[in-house]
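> No sequence on hand, only this structure:
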């Protein structure tokens, strides 16, 4: 990915390994402890420190904290393996010294490990200029890889056509769970103090990250509801926390961020009314995603003709090449995954009060933002029109999935969603969320919902 002084190896069904030379680190025999054990971002860095290396740990840590919030440092192999094995929701970017082949063999098939970076730091006389260059290269590669991972790491839910005879109880429950969360958001009442509660929560979990603390202060001072889309597109605490909470279905965090999501939905609706609602031209946009084969078969291929939704504010592009370049970069280091190009068709002439979308071209984004971005509101619903194998020289296993944005009066949608809109559901949301969790097979979270009711 354009990194200098690196050696890149792709291994099927294992995290890719990148080697850099001469990283210096400090002797350390203790495990890095976080003030809070809860993880609030999708990605984390685990750094296995070579006790024989030279001291530059604090310098490295200062740079790594600009990339992710959660860092763990280990000097004991067993403790490191135990920690990573117990990670279920997050993606791990692992940094290790060279000469640890047996350690790599122990952990290389852990799905939660996204990538491994190998550094040699055994020389005590290394030139500091070389050290800074290699550290800069490491951080730039990590930044790119984390960004790609975040883009790819979104939840997709789907449900088969009404005519299907397959047992889709779990799938449908997952689909309805995301839609119920959206329904509750639309009725979310803005409390005067909710933003302060959220920011205090953020300060607690970013207590060791001065850069994000500064951004939190900026948000507190300058955030306005009409700037919600700008903040979503900033690579900072609020977009990272939102992506994590939406993907992991963390209701308490989503509740704290309800004001922001509601502002997002309102701003997208306003932009939609000012732009797309006034045109008769259909919109075609693209989004790339990779999946494991069984996930693709169950969620997409077997549900052709059914419905699909992304549990996030989905950002797409009118430029197909942007989605294709993303897929090429992901497949280059994840050869075991399937490359999926979502081709999304949206007709502005259809009534889409619950599923608006907005062009980000006229939004006050930063100068590095790409033109042609289109953002769909939370958990919009698409119909899977077709799933076709695509011949692409750079990717052996690529599929194009044509999606059509569903209008508000689609019979399939009404059949599924109307039961969520009655007064009983909105009067007892935790009870109904718990029921859906049970249908999803997630009994632990269902129990948590019912305990809150009691």
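Yep, it's here. Everything quoted here is computed from the prediction, not taken from an experiment.
> C-alpha from now on. contacts and neighbour counts both.
Noted.
> quick one, what contacts residue 260?
Counting by Cα atoms under 8 Å, 6 or more residues apart in numbering, residue 260 makes contact with 225, 228.
> What is the burial count for residue 421?
12 (other Cα atoms under 10 Å).
> which secondary structure element contains the closest residue in space to it that isn't next to it in sequence?
Using Cα to Cα, 6 or more residues apart in numbering and skipping the chain neighbours, the partner closest in space to residue 421 is residue 183 (7.5 Å). Element membership for residue 183, per DSSP states H and E: helix 169-186.
> and that helix, what does it pack onto?
Contacts defined by 3 or more Cα pairs under 8 Å, 6 or more residues apart in numbering; DSSP states H and E place helix 169-186 against strand 156-159, helix 258-274, helix 411-417, helix 429-440.
> Can you tell me what sits against the first one?
Applying Cα under 8 Å, 6+ apart, the contact partners of strand 156-159 are 168, 171-172, 174-175, 178, 299-300, 303, 306-311.
> rerun that using 10 Å as the cut-off
168-179, 247, 295, 298-300, 302-312, 379, 381-384, 416 (Cα atoms under 10 Å, 6 or more residues apart in numbering).
> alright, now check it against this:
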């Protein structure tokens, strides 16, 4: 039976984290130096006459590769259809020859993977009649360049629809907020403390050279960034809607920390330029802006549920003062059977809000749209949702920029500030956040770079401590011991013998020894921590609860359940006196007591403590927190035994 008690490890940082994630090993992966799938789609060319040695085919392929790196060419219909069926989480743009169109389009049109179909033929007139029946056929072309132009427009529409949003229902708890909003918001706060420079821009450029090695158009854009990018031109570059725009929005939507850290210079420069323009423009009059895009049916359902609540645009957001411009985007999406077209109508009352936005008519590259750009995480109240012209796939959504006095909004922003490691700065602070987000490899990369640069011994000890914490979370206990001991060696040299930081190190080393099955060293380390705490802390300090809990864990791992139970009860008594009623550590102690009783065969008592644990934790942690989920499993297991 694989049932494990919960460990109480001295905090990796002085701030207690309230908003929690699914697990220490996040399911969101950093991309590393893999090819960046810029548009998250596949482009397919299907034509029976495709031949590698043909000059026209070579010419066509070269132009299509300038639009999308992931180009697949097929001359066999069955092979092509089979490939499309494997694309479960991607969209496909397909160019079909006129000779195959009438046969293939009915076969693939209703596949969810198909986004857009183009017919590439010799005589346009032959295909006008039959293509009218198929809404995903977006054009009939006799030359490749117009197809490339249409593909660009299609991918721009797809990317505009990929802007990350978070919906916050009016009765939703702060600690149950959408994690993309919380994590990207905290990333923005932390990145702002890092002094990015020319070296960081160059590092990003080199990264992009590798990503776009087969894409001449984007490589040219990359070289322009290298030569011409300046902090004061960030909005101009972003408004060009090239790889900078797509990559940043992709990173925010997928919470791709590797990409976001590399683009930290752009995030900072954009925010600061918008902030400066906002100060210079001194907007006071109430005005309205518009934003058109498509939402999936699932997202639209979330939007409807959140009416009366809040929504955040998590990325930098372009809006227009011209209603028809944004409505056109919304209508284009309403014609897509997989999407709902949305026209956001946003009321802005500048004197009531500290949100950062600016008019960029003199800066942006789209001069006829009279655009206003909002910085990341602009939060709006959802006022009204209504159909446009009684169209079931086209809606107008009225939003109002949140008032600074809005209690719900204030609570959310206070939560973000509390959780963004305010006691630290720069790259170290970023490492703390990435660790908490489960991005262990990226955090380790940052810490190791800091170790090589750091000259102050106390800061080196902190970095080694964080590396130990990372390795512990990755269950690499031998390396965790190594890093914790490096931190301890430094602290023993620079601190007094009874300094609380030494107790933290001893405690954490004891836990790791316990995981390794070295109970003698585990007990010795815990006793050293206890000796210091007795000299420096009050009798009811929660740290004593942590000590007894961890001694209980040691006994539990040894199979000595009566002594484990005794230690867990001591921890529970201390935490009941020193912590709030709904504190997660109190719930943890109840569950650990339940585990001990269960292993002793006392199932009714085990069930009672499991129920207490769940009742306590439901008031303080979200339902998808790993503790909550595991403890419910524990309860169901013991119910089957009683």
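Arrived safely. This structure is a prediction, so every number in the text was calculated from the model and none was measured.
> Mind checking the TM-score on these two?
After superposition, the two chains reach a TM-score (TM-score structural alignment, normalised by the length of structure 1) of 0.75; 388 aligned residues with a Cα RMSD of 3.4 Å.
> rewinding a little: can you tell me which of the helices and strands packed on helix 169-186 of structure 1 is most buried?
strand 156-159 (a mean of 24; mean count of other Cα atoms under 10 Å).
> In structure 2, which residues correspond to it?
Taken onto structure 2 by TM-score structural alignment, strand 156-159 of structure 1 occupies residues 165-168 there.
> mean shift between the matching stretch and structure 1?
For stretch 165-168 of structure 2, the mean distance to aligned residues of structure 1 following superposition is 1.2 Å (mean Cα distance after the TM-score superposition for structure 1).
> Show me the strands in the stretch 1-150 of structure 2, by range?
41-46, 71-74, 91-97, 114-120, 137-141 (DSSP state E, counting those that start in this stretch).
> Nearest to residue 606 of structure 2, out of these?
strand 91-97 (50.2 Å; Cα to Cα).
> ok and that closest one relative to strand 114-120, angle-wise?
With axes from the mean of the first three to the mean of the last three Cα atoms, to 10 degrees defining the directions, strand 91-97 of structure 2 sits at 20 degrees from strand 114-120.
> dump the residue contacts of the nearest residue to residue 36 of structure 1 once chain neighbours are set aside.
Once flanking residues are discounted, residue 36 of structure 1 sits nearest to residue 205: 6.5 Å by Cα to Cα, 6+ apart. Residue 205 of structure 1 is in contact with 34, 35, 36, 37, 38, 39, 40, 69, 70, 199, 213, counting by Cα under 10 Å, 6+ apart.
> show me where the stretch 151-300 of structure 1 has helices.
169-186, 194-205, 210-222, 228-232, 237-248, 251-256, 258-274, 293-299 (DSSP state H, counting those that start in this stretch).
> between these, which gets nearest to residue 363 of structure 1?
helix 228-232 (6.9 Å).
> Map residue 175 of structure 1 onto structure 2.
So residue 175 of structure 1 corresponds to residue 181, using TM-score structural alignment.
> With distance to residue 152 of structure 1 added, can I get the helices of the stretch 151-300 of structure 1 in TSV?
Listed next are the helices of the stretch 151-300 of structure 1 as TSV, based on distance: least, Cα to Cα, whole Å:
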stretch	distance to residue 152 of structure 1
helix 169-186	18
helix 194-205	24
helix 210-222	23
helix 228-232	16
helix 237-248	11
helix 251-256	20
helix 258-274	20
helix 293-299	14
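> Can you check which of those gets nearest to residue 375 of structure 1?
Closest among the helices of the stretch 151-300 of structure 1, using Cα to Cα: helix 258-274, at 7.7 Å.
> Check the mean deviation of that closest one from structure 2.
With mean Cα distance after the TM-score superposition for structure 1, helix 258-274 of structure 1 averages 0.5 Å from its match.
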